[in-house]
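> Build me a structure from this.
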Amino acid sequence: MHLALEILVCLLQCVWLWLVAILKAVVPASLQPHKDVSGWVVLVTGSGSGLGRLMSLRFAALGCRLVLWDVNESWNQETEKLVQAASSGAKVKAYTVDLSDREQVYAVADKVKQEVGDVDILINNAGIVTGTMFLETPDSMNIKTMDINCNAHFWTVKSFLPAMLKKNRGHVVSIASAAGLFGVSGLSDYCASKFAAVGFDESLRAELVKKGKTGVKTTVVCPFYINTGMFEGAQTRFPAVLKFLDPPYVVDKIVEAVLTDQAMLCIPKSVYMFYFLRGILPISVNQTIGKLVGVSETMDNFVGRSKSQ
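Coordinates of the predicted model:
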């Protein structure tokens, strides 16, 4: 009898949560309740360029205190100056960090806690891509890709999550990729690292639920290719369905997702459709659809980001 009651309660909860999810999907994010993050400390990895720089500017505009992490000191200092110029009185501090170096991550994290304080929003954004076929990719690049795109998430979260748990307030954001949901030719190590980031986010969220830490949220972001220069030369056969994304648009969606506590964000929305089909169709059918869409050819003309970007 007790088990039957548990099952009934579970079913009722599922129906209710399903209805809430549908409502959130229909109602524009701008009309949904937003949490106030003014005064929160936001740490952005890979803040020296691309999405990292834009997210830093956006969160500074919301009244947040910024901690900038990047391996490129000059780019990071430029972001620091841009944040200070765009948001008068903004508190921002830049640190040079090689995220592939675990001990360096821990050391700089301790420095941040001493000089700035506890981090409230951790945005693991830094990433690299080799863009070569698996057998043509050096072992060193396989290792570095996993270190930066995935393993660094472990070290940063271990450094800053304890304070979030203590206050039962915080947010961990993982900038993954649609390549963390689908395997792509020419992106074997990149896909592996992003699949790992998606799995880490899901497992971390499960642990937070088990601990009853309802005030600590996670968001995983899975966008298609973005016009930041990182995937320069990549192409898509049907841009009307899967087109390269405009960085400011992506940042708008990420910030909205954080402020509304959205657990998973896929951009564009067609990624959700392909993800659904991936789960219900045979692998052979998915491969046939992928061939039509041209997924395996997207990296054929890849050149990547130039050193000046």
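> From now on I want contacts and neighbour counts done on CA atoms only, so please keep to that.
Noted.
> Not counting its neighbours along the chain, what's nearest Ala197?
Cys150 (5.4 Å; C-alpha to C-alpha, 6 or more residues apart in numbering).
> What residues does that neighbour make contact with?
193-194, 196-197 (C-alpha atoms under 8 Å, 6 or more residues apart in numbering).
> Assign it to helix, strand or coil.
Judged by DSSP: H, G, I helix; E, B strand; the rest coil, the three-state class of Cys150 is helix.
> and the residue nearest to Asp120 when sequence neighbours are not counted, how far is that from Ser159?
Of all residues not flanking Asp120 in the chain, Gly170 sits nearest, at 4.7 Å (C-alpha to C-alpha, 6+ apart). Counting by C-alpha to C-alpha, to the nearest Å, the gap from Gly170 to Ser159 is 13 Å.
> The two: who's more crowded?
Gly170 (26 against 19; other C-alpha atoms under 10 Å).
> Please verify my assumption that the more buried one contacts Thr214.
No: using C-alpha atoms under 8 Å as the test, Gly170 is too far from Thr214 to be in contact (9.8 Å).
> contacting residues for the spatially most central residue of the chain?
The residue lying closest to the centre of the chain (C-alpha atoms, centre = their mean) is Ile175, at 1.2 Å. Residues counted as contacts of Ile175 (C-alpha under 8 Å, 6+ apart) are 123-125, 220-222.
> show me where the protein has strands.
41-45, 65-70, 92-96, 121-124, 170-175, 216-223, 264-267 (DSSP state E).
> quick one more, to check against the first:
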Amino acid sequence: MAKFWFCDISDVEGMKSTAKEIEDTFGDADIVICNAAILSFTSFMEISNELLRKCLDVNIFGTINTIRAFLPKMENRNDGHIVCVCSIAGWSGETMGLSYCTSKFAVRGAMESLQMELRDRGLEGIKTTTLYPYFARTPMILENNMRPTCTWFPFMSVRSCSRRMVDSILKEKVHAFVPSYITLIPFVKNFTSLQVTRSLRNYLGVKYLASDPSLCKLRLIEMSDFFRSPPLFWWFVIVPALAINYISYANPEAALHIPLIGSIVHTIGTQFHFVTLLTNLFALAAHIGEALYALYLCHKANISFASTAKWVVQTFILGFPSLSILSRYKAKQRKTN
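The predicted structure follows:
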């Protein structure tokens, strides 16, 4: 038997009354899924105080009120499952996302706090699951004319989104991104600089199309696609040198198959094994350092994400010949400005 109740989840007493009616009808709740939310994407100064308050009341306090209405009975028997449908917007703020993103950040914090509290109180029989779905073709999205433009993270169908969420709930995951690969969004955001994050956002096309055309006239960040490769000479010298250096340490016997210098490399690898270890560690540390410095220069030179990735990989392989080109470009840019 299925039954539904109309209620205002932002009303504390109304939510408690509804929870009691549900428990009187069906008994204690085994699982509570907090899914109600209001979507509003409006510029920071244009959103009305009334709409902002309503979004926060429903999205934040409504979620908390729902949990608190059912939690006491779960605590009494140390059993139950609380699920909250948050959003990827709970990990990354976005243009025009004052009300929605703010509320989803708060919901994520509330669920993490609840999960930690239940564990510390010894109530680990109560499971918590927080879901972070990307955009799906739900009425809430479509009626607001919101269209994500990212080609790498496609607009999900309702069926695909719901199946993945149900799977995460059944597996009792504490945190679940839907689809799972959007975990990359908070990972990249937290471990890269602001400039790299902005560049990646432009490269992937992660932004929203609002119903009001005037709100879509956002300033585009101009990024340079500058990339150059050193002469082939350096590729033919440095790459084999690194390979020979590694072989001398990892497998000196294989060095005997190298023409001309094989016997020398074999002798060094067998008689001075510790030295080859040091040279390999030094080369690795130097190339990692140069790659990180290349990343820093790309950030300062406002180079696009795609070109930055090329510079970092190339500099990690070749080292100074690649880094010197980038350094000259940054110096020239500084003089021009």
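> Overlay them and tell me the TM-score.
Laid over one another, the chains give 0.65 as their TM-score (TM-score structural alignment, normalised by the length of structure 1), with 211 aligned residues with a C-alpha RMSD of 1.7 Å.
> can the contacts of Cys150 of structure 1 go into a markdown table with extra columns for distance to Pro239 of structure 1 and neighbour count?
What follows is the contacts of Cys150 of structure 1, written out as a markdown table (distance: C-alpha to C-alpha, whole Å; neighbours: other C-alpha atoms under 10 Å):
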| residue | distance to Pro239 of structure 1 | neighbour count |
| --- | --- | --- |
| Ser193 | 25 | 28 |
| Lys194 | 23 | 26 |
| Ala196 | 27 | 20 |
| Ala197 | 26 | 27 |
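> from the residues you listed, which ones fall inside helices?
Mapping the contacts of Cys150 of structure 1 onto helices (DSSP state H) picks out 193-194, 196-197.
> Tell me which two of those sit farthest apart.
Ser193 and Ala197 (6.3 Å; C-alpha to C-alpha).
> Identify the contacts common to these two.
149-150, 180.
> Distance to Gly131 of structure 1 for the strands of structure 1 - can I get that in CSV?
Shown next, in CSV, are the strands of structure 1 (distance: least, C-alpha to C-alpha, whole Å):
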stretch, distance to Gly131 of structure 1
strand 41-45, 21
strand 65-70, 21
strand 92-96, 25
strand 121-124, 21
strand 170-175, 18
strand 216-223, 17
strand 264-267, 21
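> corresponding residue for Gly80 of structure 2 in structure 1?
Alignment note: Gly80 of structure 2 maps to Gly170 in structure 1; criterion TM-score structural alignment.
> Could you tell me how far that match is located from Thr219 of structure 1?
11 Å.
> So Gly127 of structure 1 versus Asp118 of structure 1, what's the distance?
According to C-alpha to C-alpha, Gly127 of structure 1 stands 24 Å off from Asp118 of structure 1.
> so what corresponds to Pro186 of structure 2 in structure 1?
In structure 1, the residue matched to Pro186 of structure 2 (TM-score structural alignment) is Tyr275.
> Not counting sequence-adjacent ones, nearest residue to its match?
Using C-alpha to C-alpha, 6+ apart, the closest residue to Tyr275 of structure 1 is Leu181 (7.1 Å).
> Next up, the contacts around that neighbour.
Neighbours of Leu181 of structure 1 in contact, by C-alpha under 8 Å, 6+ apart: 191, 194-195, 198, 222, 275.
> swap in Lys253 of structure 1?
So Lys253 of structure 1 contacts Leu265 (C-alpha under 8 Å, 6+ apart).
> so what's the aligned residue in structure 2 for Phe224 of structure 1 up against?
Counting by TM-score structural alignment, Phe224 of structure 1 corresponds to Tyr134 in structure 2. Taking C-alpha under 8 Å, 6+ apart, we find Tyr134 of structure 2 in contact with 87-88, 155-156, 177-179, 182.
> The stretch 51-200 of structure 2: helices as residue ranges?
62-77, 98-120, 139-142, 158-170, 184-191, 194-204 (DSSP state H, counting those that start in this stretch).
> Turn those helices into a markdown table, including distance to Thr149 of structure 2.
Listed next are the helices of the stretch 51-200 of structure 2 as a markdown table, based on distance: least, C-alpha to C-alpha, whole Å:
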| stretch | distance to Thr149 of structure 2 |
| --- | --- |
| helix 62-77 | 29 |
| helix 98-120 | 18 |
| helix 139-142 | 13 |
| helix 158-170 | 18 |
| helix 184-191 | 15 |
| helix 194-204 | 9 |
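> between these, which gets nearest to Ala283 of structure 2?
helix 184-191 (24.6 Å).
> average gap between the closest one and structure 1?
Compared with structure 1 after fitting, helix 184-191 of structure 2 deviates on average by 1.2 Å (mean C-alpha distance after the TM-score superposition for structure 1).
> That helix to helix 194-204, inter-axis angle?
If you take axes from the mean of the first three to the mean of the last three C-alpha atoms, to 10 degrees, helix 184-191 of structure 2 sits at 160 degrees to helix 194-204.
> mind checking how far helix 184-191 of structure 2 is from the chain centre?
On the basis of C-alpha atoms, centre = their mean, to the nearest Å, helix 184-191 of structure 2 sits 4 Å off its chain's mean C-alpha point.
> Now tell me what touches that helix from outside.
Here helix 184-191 of structure 2 has contacts from 91-92, 197, using C-alpha under 8 Å, 6+ apart.
> before we move on, back to that, which one, of the helices of the stretch 51-200 of structure 2, ends up nearest to Leu284 of structure 2?
Closest among the helices of the stretch 51-200 of structure 2, using C-alpha to C-alpha: helix 184-191, at 21.4 Å.
> and the closest one, which residues are buried?
If you call a residue buried by 16 or more other C-alpha atoms under 10 Å, then helix 184-191 of structure 2 has these buried ones: 185, 189.
> Hmm, Trp69 of structure 1 is touching Thr96, no?
Yes: Trp69 of structure 1 lies in contact with Thr96 (C-alpha under 8 Å); the separation is 5.9 Å.
> which one of those two has more residues nearby?
Taking other C-alpha under 10 Å, Trp69 of structure 1 and Thr96 do not tie; Trp69 has more neighbours (29 against 19).
> Residue in structure 2 paired with the more buried one?
Looks like Trp69 of structure 1 stays unaligned there (TM-score structural alignment).
> how far away is Trp69 of structure 1 from Val251 of structure 1?
Counting by C-alpha to C-alpha, the gap from Trp69 of structure 1 to Val251 of structure 1 is 18 Å.
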